[in-house]
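Enquirer: with the input below, show me the fold.
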Amino acid sequence: MTLPRGPLVAVFLALLPGMGRAADIDGATLSLLWGLPFAGILLSIALLPLFAPIFWHHHFGKVAAAWALAFLLPFALCFGPAAAGTSLVHAALAEYIPFVLLLTALFTVAGGIYVRGNLHGSPGLNTAILAIGAVLASFMGTTGASMLMIRPLLRANDNRKHVAHVVVFFIFIVSNAGGSLTPLGDPPLFLGFLNGIDFFWTARHILPETLFLVGALLLIFFALDTWFYHRREELLPADPTPDDRAIGFDGKANFALLGLVVALVLLSGIWKSPLSWHIAGAQVGLPGLVRDLGLVLVTLLSLRITPAQVHADNRFGWAPMQEVAKLFAGIFLTIIPVIAMLRAGIDGPFGAIVAAVTRPDGQPDPAMYFWASGLLSSFLDNAPTYLVFFNIAGGDPAVLMTRLAPTLAAISAGAVFMGANSYIGNAPNLMVKAIAEDRGVKMPGFFAYMLWAGAILVPLFIAMTFIWFR
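Expert: Below is the predicted model of the structure:
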């Protein structure tokens, strides 16, 4: 995904001649020490909210910026300002800015739709909301479905003592597993679509795995939520949301804008245009330019046409989006050397990972691809991780969709499903957590959430390995 360049970027590039030649980083020559800033920002996200919550709340943006500079400044000293500038501009234009534009559009449009009336968070209703969200996720993206469904779900459960488990399963199902059937659902699958994978290939090849995972999670959730629901003093004496309005939707015009977001993303993958520009190694094509400008217009239009009362009812605010934008700015920069080392394959510092996904006869091992792509997607951005293993497996879409179909299915399932293993595995995870905490829900910390994932998701992934990826 790409974004048009502005005049400031053009001036910056003019001051750094030769940047395009410096764009490539040979990961085979890098030391594992270059991964320390990335490890640092991950540990900061994990530990500081737990041990220094007030400091983190006020300074998480500064912490993310500090780790980004901890990579960028030494990199500029070792490889020159041209290489550092290239890496910065490429990460911004080709990855980060388009990523944030899409998330902002979905966040804004979904925040302009209010499900009025008071739903009562019984186990049956909560399970139904999670199931609906899972279906929506493959057609409007995990971010869009998460932003649309999390607010009514939280409001439905605002009279209950235990709500954190509801949000955790929401992240498992709606923010991750549900987006596995189309390229619109999750960024890794969209990258596969852009690289030649048929639009409906994933739906045809990992539908059984998706039904198994989502179905099992819904059953586990229903049993757990029923247990909580029937505990003494689970329901508050008074419901904070009175039954004063019929159930329905306010801000309905945003549904049309949501459809426009989907259309813009789909168009950018289908429309082929020879018109493109190259800046610092990043290719900016006309379809991407139209998509990104369209997303900006959708965001502004949604803010313009949404009644103020809808935003007030939704308690719409920018804090969750700001948190995701600042943290992922640091992640997108510090991840640069890590991805380069992975791309170096067997000759790079992570050569053991590449060797692990190949059988002694030289054929790919689907089970290892599933776990390797999944575990890395749990902590790295799952979109570039998908591309790394896509290319390790040969990178030929015709071969991957036919003879190596089990391998591509394993890569796709691992990248999408295991994004639920940590808060940073997929962008909606952090957004949902931030919204829930803004509503007063005491969410589990970074490691506590991973314990939930380890106890619930990992056994299901092991079962899937034996059933489909042997």
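
Enquirer: contacts, neighbours, all on C-alpha from now
Expert: Noted.

Enquirer: Ala66: how many residues sit nearby?
Expert: 16 (other Cα atoms under 10 Å).

Enquirer: in a helix, it, correct?
Expert: Yes: secondary structure of Ala66 (DSSP: H, G, I helix; E, B strand; the rest coil): part of a helix.

Enquirer: and it, how far is that from Thr407?
Expert: Distance of Ala66 to Thr407, given as Cα to Cα, to the nearest Å: 39 Å.

Enquirer: and if you look at Met443?
Expert: 36 Å.

Enquirer: before we move on, what about Phe417?
Expert: 15 Å.

Enquirer: more neighbours: those two, which one.
Expert: Phe417 (29 against 26).

Enquirer: that one should be in a helix, yeah?
Expert: Yes: under three-state DSSP, Phe417 sits within a helix.

Enquirer: got a list of what the residue nearest to it when sequence neighbours are not counted touches?
Expert: Leaving aside its sequence neighbours, Phe417 sits nearest to Ala177 (Cα to Cα, 6 or more residues apart in numbering; 5.1 Å). Neighbouring residues of Ala177 by Cα atoms under 8 Å, 6 or more residues apart in numbering: Ala134, Thr210, Leu213, Val214, Val416, Phe417, Ala420.

Enquirer: let's compare: structure for the following, please.
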Amino acid sequence: MAVAAIGAPTGAWAADGLNGAALGGVWALPFVGMLLSIALFPLLAPHAWEHHQGKIAALWAALTAVPLALTAGTAPTAAALAHTALLDYIPFLLLLLALFTTAGGILIAGNIHGSPAMNALLLAIGAGLASLIGTTGASMVMIRPMIRANDDRKHNTHVFVFFIFLVSNLGGALTPLGDPPLFLGFLRGVDFFWTTTHLAHETLFAAGVVLAVFFVLDTVIYRKENRVPDPTPDRHVRVRGLVNLALIGVIILAILVSAGWKPGVAFTIFGVAVEWQGLLRDLVMVAVTIASMKLTKPVWREANGFSWGPIKEVAKLFAGIFVTMIPVLAMLQAGRDGAFAPLVALVTNADGSANNAAYFWLTGALSSFLDNAPTYLVFFQLAGGDAQALMTQGALTLAAISCGAVFMGANSYIGNAPNFMVYAIARDGGVKMPSFFGYMLWSGAVLIPTFLLVTWVFFRG
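Expert: Okay, here's the model as predicted:
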């Protein structure tokens, strides 16, 4: 039945891959179903999702791969799957694994008192860390010190809402290490430091506005409340597991080397040319992960609440996402000749130039409720998919896509992976976190005006 619905002629396959102009929009249904599953199942059927998310992801992947194999042949389909796995999925997952493992071995021990100035400083530090060890890593490192710092505050919900805004999202925009969408851009050819140089003003502006709002709000609340005695004993603040900082340096070095070193040697694996520098980078990620586990005391990971559950979930879900994206990216590559021509019109001005404000808000709107990594790739491809062109004459468009994907992941609990993790840890620590829609009232009041300012200052042209 699925084959009949999604069927396309064999001519949909060109010599160099999938011809997106020959595909109908129905080929996007598994991708949409995959993303809606991620967005809705944790809210509507959390128990079923927890136990069957891998099966659900596999179902959507099969609804893409099997019809492709039957309509285009097993060999071209296998080649497309191998290309996606070896050049996108595996490098993406190995970077997340290395960052997740090293960040989970860094423990900030001791007690800090959560005054407005100290809270703002912790949020600023966490936002800075997010671009070095990823938004997930920074959230893991900073969330428990933030809980201990504010456990004597009667009204502390806002602290953790702003934590999600700044540490789990906005802070991750300055390097490909910060947030998965940017690393996917790096894998597609965007220079490592392009994000640092081209997103710095937007990131500092947005984060600065949000941090300023937090400081004013926290100051008002702090002055009015009667604080209870601090339940956390005073101890000197110490950072454990510093060897992991050195290992994060190894990760950064490996990525920089892979971007700048071009020996011209490639290995053919399942018909896919894997360049030596990319293979070496991926092997370094594996080595760093093993070294972090060997060199970090288990008690420090236990104190951080470290477990392999989140990375296993990412591996399952992104396997489904990357497979279902194959025909979607091909259709986007077709531009005005493809099924997504109306979307092309939305992000294109009358004179044919890119509407950067539309790119920012459309990428952001989808990233608010769907996973921001595939959303980034969708609009990256919609803008032409040529990294060299986008980094130069299309720099403002690429900046709009990047900022939309990273910034607006903060608009809901499900917009970015660390958001719900912070929610769960904070609630477990006794914080009265807002509901799904309660959180969106916060993001609507704080973030939407901020993003309107970002649009007016940076993307209105």
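
Enquirer: which of the contacts of Ala177 of the first structure does the second structure keep?
Expert: Retained in the second structure (both residues aligned by TM-score structural alignment, their matches' Cα atoms under 8 Å) from the contacts of Ala177 of the first structure: Ala134, Thr210, Leu213, Val214, Val416, Phe417, Ala420.

Enquirer: where does the fourth one land in three-state SS?
Expert: Meaning Val214 of the first structure. Looking at Val214 of the first structure with three-state DSSP, the answer is helix.

Enquirer: tell me how far it lies from Pro183 of the first structure.
Expert: Val214 of the first structure is 18 Å from Pro183 of the first structure, by Cα to Cα.

Enquirer: neighbour count: the two, which is higher?
Expert: Pro183 (28 against 22).

Enquirer: which SS class is the more buried one?
Expert: Strictly by three-state DSSP, Pro183 of the first structure counts as coil.

Enquirer: give me the neighbour count for the closest residue to it other than its chain neighbours.
Expert: Setting aside the residues directly before and after it, Pro183 of the first structure is nearest to Phe190 in space (Cα to Cα, 6+ apart), at 4.1 Å. Phe190 of the first structure has 20 neighbours, counted by other Cα under 10 Å.

Enquirer: wouldn't Phe190 of the first structure be in contact with Leu181 here?
Expert: No: with contact defined as Cα atoms under 8 Å, Phe190 of the first structure does not count as touching Leu181 (10.7 Å).

Enquirer: which helices and strands sit right next to the helix or strand hosting Tyr423 of the second structure?
Expert: Taking DSSP states H and E as the definition, Tyr423 of the second structure sits inside helix 417-428. On a contact count with 3 or more Cα pairs under 8 Å, 6 or more residues apart in numbering; DSSP states H and E, helix 417-428 of the second structure meets helix 116-149, helix 157-166.

Enquirer: switch to 10 Å and redo it
Expert: Contacts defined by 3 or more Cα pairs under 10 Å, 6 or more residues apart in numbering; DSSP states H and E place helix 417-428 of the second structure against helix 116-149, helix 157-166, helix 309-333.

Enquirer: now it on the first structure. Mean distance?
Expert: Aligned to the first structure and superposed, helix 417-428 of the second structure gives a mean residue distance of 4.9 Å (mean Cα distance after the TM-score superposition for the first structure).

Enquirer: quick check: angle from that helix to helix 309-333?
Expert: Between helix 417-428 of the second structure and helix 309-333, the angle comes out at 150 degrees (axes from the mean of the first three to the mean of the last three Cα atoms, to 10 degrees).

Enquirer: show the subsequent helix or strand relative to helix 417-428 of the second structure.
Expert: Counting by DSSP H and E, the next helix or strand C-terminal to helix 417-428 of the second structure is helix 436-454.

Enquirer: now Ile335 of the first structure: closest residue in space, sequence neighbours ignored.
Expert: Phe38 (5.9 Å).
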